[in-house]
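Q: Need coordinates for the following:
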Amino acid sequence: MAMAAPDIEQLIREAFPDAKVIVTDLAGDGDHYGARVVSQAFAGKSRVQQHQMVYAALKGNMGEALHALALETDVPK
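A: All right, here's what the predicted structure looks like:
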C-alpha cells in the first residue's frame, strides 16, 4: 500500500520540527513523490548525509510503502 503525502510530511516533521516541508505527488499516482525539506539540522552535513537523515525519518517506509522520493534538502538562509 502506498503512502499518502500527508503521512510522508508528518514523519519528516516529527524528525525535523523546525523544517519547512513540501511534499508533491510527481506522477499523480500516489507512488512517486518529491519532497523539499529545509531544516537547520542539515547545517554542516553533506547532501548525502542530509538525504540519509530524511530517509531515516521515514522509518523504513522507503522502498516499501514509499516507492520513489525525489529529495531536495537545504539549510535555511
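Q: contacts, neighbours, all on C-alpha from now
A: Noted.
Q: Was I right to think residue 3 contacts residue 65?
A: Yes. Here residue 3 lies in contact with residue 65, judged by CA atoms under 8 Å, at a distance of 5.6 Å.
Q: Name the residue in these two with the higher neighbour count.
A: Taking neighbours as other CA atoms under 10 Å, residue 3 and residue 65 compare with residue 3 leading, 17 against 13.
Q: residues touching the more buried one, list them.
A: 30, 31, 65, 66 (CA atoms under 8 Å, 6 or more residues apart in numbering).
Q: For the comparison step, fold the sequence that follows:
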Amino acid sequence: MDALTADYLHKVIAERLEANLVQVQDMSGGCGLAFAVIIVSPIFQGKNKLMRHRLVNNALKQEMNSIHAFTQKVFTPEEWELQKVNYEN
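A: Predicted coordinates:
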C-alpha cells in the first residue's frame, strides 16, 4: 500500500464507521505515517472508550499496518454536541 493520505482515511472512516463527522489531520508532514482523527458516529452509542477504539482499529486494520502513530477521539453525535466547542478553531 502506498503512503496513506488524510483524504483517503477520511473517506474510509466515514464509510466503514457510518460517521456523521470525520476530521483527519496528517501529523507526519505529508508522508502518511502519523494521523490524529476525530470521529463522530452513532455506532459508538453504549460503548466505552476502549470498545470504540477497537471498532476504529478493526475498521482500519489494513491501513493500520502502514501507520506508525494514530490518535483518535471518538464521540457519539450527542457527546459531540457537548464537546465540539473544545475542538473548533
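Q: Could you get me the TM-score between them?
A: The TM-score (TM-score structural alignment, normalised by the length of structure 1) is 0.85; 76 aligned residues with a CA RMSD of 1.5 Å.
Q: before we move on, back to that, and which of the contacts of residue 3 of structure 1 is nearest residue 58 of structure 1?
A: Proximity of the contacts of residue 3 of structure 1 to residue 58 of structure 1, judged by CA to CA, is greatest for residue 66, which lies at 8.9 Å.
Q: contacting residues around the closest one?
A: So residue 66 of structure 1 contacts 2, 3, 31, 32 (CA under 8 Å, 6+ apart).
Q: Equivalent analysis for residue 31 of structure 1, please.
A: Contacts of residue 31 of structure 1 (CA under 8 Å, 6+ apart): 2, 3, 25, 66, 67, 68.
Q: so the second one sits in a strand?
A: No. According to DSSP: H, G, I helix; E, B strand; the rest coil, residue 3 of structure 1 belongs to no strand; its state is coil.
Q: Map it across to structure 2 for me.
A: When structure 2 is aligned by TM-score structural alignment, residue 3 of structure 1 is paired with residue 4.
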